[in-house]
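J.: this one's sequence-less:
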């Protein structure tokens, strides 16, 4: 199935915006949803809407089977060993905060080190900043190479026997850099540190095997891979999760509650307090079915072709800068002369082209790039070379509109 055929499976893409066919190039922020996911959510609410685990009636049984079936799909998707290692959360941000608040609070102390990189999304910076402040730990940054990549010699220098946590994005949401997680994990583990991976930009676009990567925690969101908003998952090695304390308390996650003390359920339910994200998890399972059926070999090949074509077409533009390495995931972050990225995005929107503009929740990286903001075009399975052509033509119009800047 080619991208043109795939695009027809996404109802929202069949429309005009500002009098032009919609060209959606903002999938790194959130992807569009295939009809199979939309229908799965509709089916849940129409046919078996019920709470899970608690009831013995028919609707509750169906809902529980679908919910736990979705957990198994996530396990298989990530190639985890056991479904109890999969915790449903509201998304990547919640997952990273859970690790920092639970594992971090119990295992990071005064004088210990937390190692991250300047390319992290705020969701993988702020929880560690706050943990370091609470515990009197040191937050260290692995320096970036001029092209926005990480050198393993810098990793070896940054990680020491004082390092307790290494938190790193698998794929930068700005630069498209694909980080060497497996090699970083090997270095970290030699020093007794755990590795926490922000997989928000990798899970939708590439084959992920947490066992092969040997990461200790891996977080991702459903809405960036064709699933619903408000749901994601945290993978954690079983022995680590078993030793961690829950951070939310209430129904579902308890074993026994007394007047003055309580005990928790076993994994994974001790981390899923309250009514869980039932419809979201079921929708996430449907999204996993969709991308799995397409095949990640094909997804990666298609996105590489789009990146290559983007460099070819956008390279024709003068006064145009692309940030990040040449070998990258499926996004292009750029600057058009001295035109503010918000102005560029506004002109493109008038042509029906949706891109992202701003600091992309990566202000430390913007400072490293010596810019205040950038524009970003990000691709997914439904994008075509014609979309890149439309982007290029839109940027030409932006240059014409702001011709005084280039004179």
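T.: Arrived safely. Just so it is clear, the model here is predicted, and its values are computed rather than measured.
J.: CA atoms for contacts and neighbours, from now on please.
T.: OK.
J.: which helices and strands does the top helix by length along the chain pack with?
T.: If you go by DSSP state H, the chain has its longest helix at helix 58-78. With contacts taken as 3 or more C-alpha pairs under 8 Å, 6 or more residues apart in numbering; DSSP states H and E, helix 58-78 sits against strand 86-89, helix 278-294.
J.: from the chain's centre, how far out does it sit?
T.: Relative to its parent chain, helix 58-78 has a centroid offset of 22 Å by C-alpha atoms, centre = their mean, to the nearest Å.
J.: residues of that helix that come out buried?
T.: For helix 58-78, burial by neighbour count (16 or more other C-alpha atoms under 10 Å) applies to 59-64, 66-75, 77-78.
J.: ok, second structure coming up, stack it against the first:
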């Protein structure tokens, strides 16, 4: 076994427990990744030795907390290759980040009869905010469909992108199909029509390097809890000139420069978007998660997960009655595999696997329009991480077969 992998596993004690008297096999990383000890230790250390509110006090603890909080902003900017830390806004989640863009920036640039272009594979968090914006502004919401191989139909994207398109919103990696979309090409084409590009990077941020300057995206959002960090902390990257144009959508303490009885003046970006006491401990955890990922190196993470998928996908394809959604080739597939077993409800499959200690997700995965396009109500989803092993893949395939045989025997 890879010595590096052995050391990594020691950082995740949760993976050594038993579920239903079986060793835990955690394959729901697309929903929430596990958090390693170094991240947990950093958060505990903060609460034990530096806990204070940020930006408000002049005493030592407050200064230390503020320094740590703002240092993570610098760290995030470096992690996604943003030009500077002022383009990084802390939020609670990817969902809040996308809602902020739709509510603030969307209201500025979208008007009646304009068009918003999204894809049919979007998570509800990158669909409903645009749906609601279109309704508010009497604009048109258009969907890019899937190609025959269930990747994004770029030809359809080109057809539907027009001079009326003001915003293009797209996931970098689908949370169902596992496909990675060609963000750089999409951005280039969108900018030719003077449209702005908003990227949901929730699924990609922990699995591949992101360079927002190279991609040239206008906004990009992700969450800490999908990249080894805590829940309740998210990030919005925005080009500085666009953040400067935007109005805050929450008001209160900390985001103001001055207040009189009749009016208020906001701080500059990013602080004008961070009203009230933020999730300071979550920010510290996010920084620790980035440090952990950086030490592992994203190239190692990508290679490890690619090896797992290369091993797993051909075995799943061989299971009679199993349908995989998304590309059938490893080259076009990320670390997410959605599937169904013939004549079995996904919830039954997931429950059967849970009895064997295997944790997967079953449902519509907050992507109901995509489910309708695929002709199903829900799927089973296994999502991998670098702390899974080839032995885990063997066990998963075996247990899927066991569940299939059990239900078929029962019927």
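T.: Yep, that arrived. Small disclaimer: the values here were computed from a predicted structure and weren't measured.
J.: any idea which helix or strand carries residue 115 of structure 1?
T.: strand 113-116 (DSSP states H and E).
J.: Whichever helix or strand comes after that strand vs structure 2, mean deviation?
T.: Using DSSP H and E, the helix or strand that follows strand 113-116 of structure 1 towards the C-terminus is helix 126-135. Compared with structure 2 after the fit, helix 126-135 of structure 1 shows a mean deviation of 0.3 Å (mean C-alpha distance after the TM-score superposition for structure 1).
J.: Please tell me which residues of structure 2 helix 126-135 of structure 1 aligns onto.
T.: Aligned by TM-score structural alignment, helix 126-135 of structure 1 corresponds to residues 128-137 of structure 2.
J.: likewise stretch 371-383 of structure 1?
T.: Stretch 371-383 of structure 1 maps onto residues 376-388 of structure 2, going by TM-score structural alignment.
J.: what's in contact with the match of helix 126-135 of structure 1?
T.: 98-99, 102-103, 106-107, 110-112, 115-116, 139-141 (C-alpha atoms under 8 Å, 6 or more residues apart in numbering).
J.: same thing with stretch 400-408 of structure 2?
T.: If you take C-alpha under 8 Å, 6+ apart as the criterion, stretch 400-408 of structure 2 is touched by 319, 341, 344, 349, 352-353.
J.: What of stretch 78-94 of structure 1?
T.: 71-72, 74-75, 95, 123-124, 198-200, 208-211, 219-222, 230-238, 241, 267-269, 271-272, 276-277, 281.
J.: can we see that at 7 Å?
T.: 71-72, 75, 95, 123, 198, 200, 208-211, 219-221, 230-238, 267-268, 271-272 (C-alpha atoms under 7 Å, 6 or more residues apart in numbering).
J.: Show me the residues you listed that map onto helices.
T.: Under the assignment DSSP H, the contacts of stretch 78-94 of structure 1 contribute 71-72, 75, 95, 210-211, 238 to helices.
J.: Closest to residue 405 of structure 1 out of the residues you listed?
T.: Closest approach between these and residue 405 of structure 1, by C-alpha to C-alpha: residue 95, at 43.6 Å.
J.: From residue 233 of structure 2, how far off is the corresponding residue of structure 2 for that closest one?
T.: Residue correspondence, TM-score structural alignment: residue 95 of structure 1 in this structure matches residue 97 in structure 2. For residue 97 of structure 2, the distance to residue 233 of structure 2 (C-alpha to C-alpha, to the nearest Å) stands at 10 Å.
J.: now residue 276 of structure 2
T.: From residue 276 of structure 2 to residue 233 of structure 2 the distance is 14 Å (C-alpha to C-alpha).
J.: which one of these two has more residues nearby?
T.: When residue 276 of structure 2 and residue 233 are compared for neighbours, residue 233 comes out ahead with 25 against 12, by other C-alpha atoms under 10 Å.
J.: ok so, going back, show me just the buried residues among the contacts of stretch 78-94 of structure 1.
T.: 71-72, 75, 95, 123, 198, 200, 208-210, 219-221, 230-238, 267-268, 271-272.
J.: Now do the same contact list for the residue nearest in space to the middle of structure 2.
T.: What sits nearest the mean C-alpha location of structure 2, by C-alpha atoms, centre = their mean, is residue 202, with 1.0 Å. With contacts defined as C-alpha under 7 Å, 6+ apart, the neighbours of residue 202 of structure 2 are 94, 221-223, 226.
J.: Next, the contact list for the aligned partner of residue 111 of structure 1 in structure 2, please.
T.: Residue 111 of structure 1 maps onto residue 113 of structure 2 when the alignment is built from TM-score structural alignment. Residue 113 of structure 2 is in contact with 138-140, counting by C-alpha under 7 Å, 6+ apart.
J.: Make a PyMOL selection of the buried ones in those.
T.: A single PyMOL command is used to select the members of the contacts of residue 113 of structure 2 judged buried by 16+ other C-alpha under 10 Å:
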select buried, resi 139+140
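J.: Can you select the buried ones from the contacts of stretch 128-137 of structure 2 in ChimeraX?
T.: Entered in ChimeraX, the line below selects the buried ones among the contacts of stretch 128-137 of structure 2, by 16+ other C-alpha under 10 Å:
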select :98,99,102,103,106,107,110,111,115,116,139,140,141
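J.: Among the contacts of stretch 128-137 of structure 2, name the ones in strands.
T.: 115-116, 140-141 (DSSP state E).
J.: Could I get these in TSV, plus columns for distance to residue 162 of structure 2?
T.: Converted to TSV, these look like this (distance: C-alpha to C-alpha, whole Å):
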residue	distance to residue 162 of structure 2
115	8
116	10
140	12
141	12
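J.: Return the closest of these with respect to residue 3 of structure 2.
T.: Proximity of these to residue 3 of structure 2 (C-alpha to C-alpha) peaks at residue 116, which lies at 48.5 Å.
J.: so how far is residue 300 of structure 2 from that closest one?
T.: Counting by C-alpha to C-alpha - residue 116 of structure 2 and residue 300 of structure 2 are separated by 37 Å.
J.: What is the neighbour count of the counterpart of residue 329 of structure 1 in structure 2?
T.: The alignment partner of residue 329 of structure 1 in structure 2, by TM-score structural alignment, is residue 334. Residues near residue 334 of structure 2, counting by other C-alpha under 10 Å, number 27.
J.: from the helices and strands packed on helix 58-78 of structure 1, which stretch is densest packed?
T.: Among these, strand 86-89 has the highest mean neighbour count (mean count of other C-alpha atoms under 10 Å), at a mean of 26.
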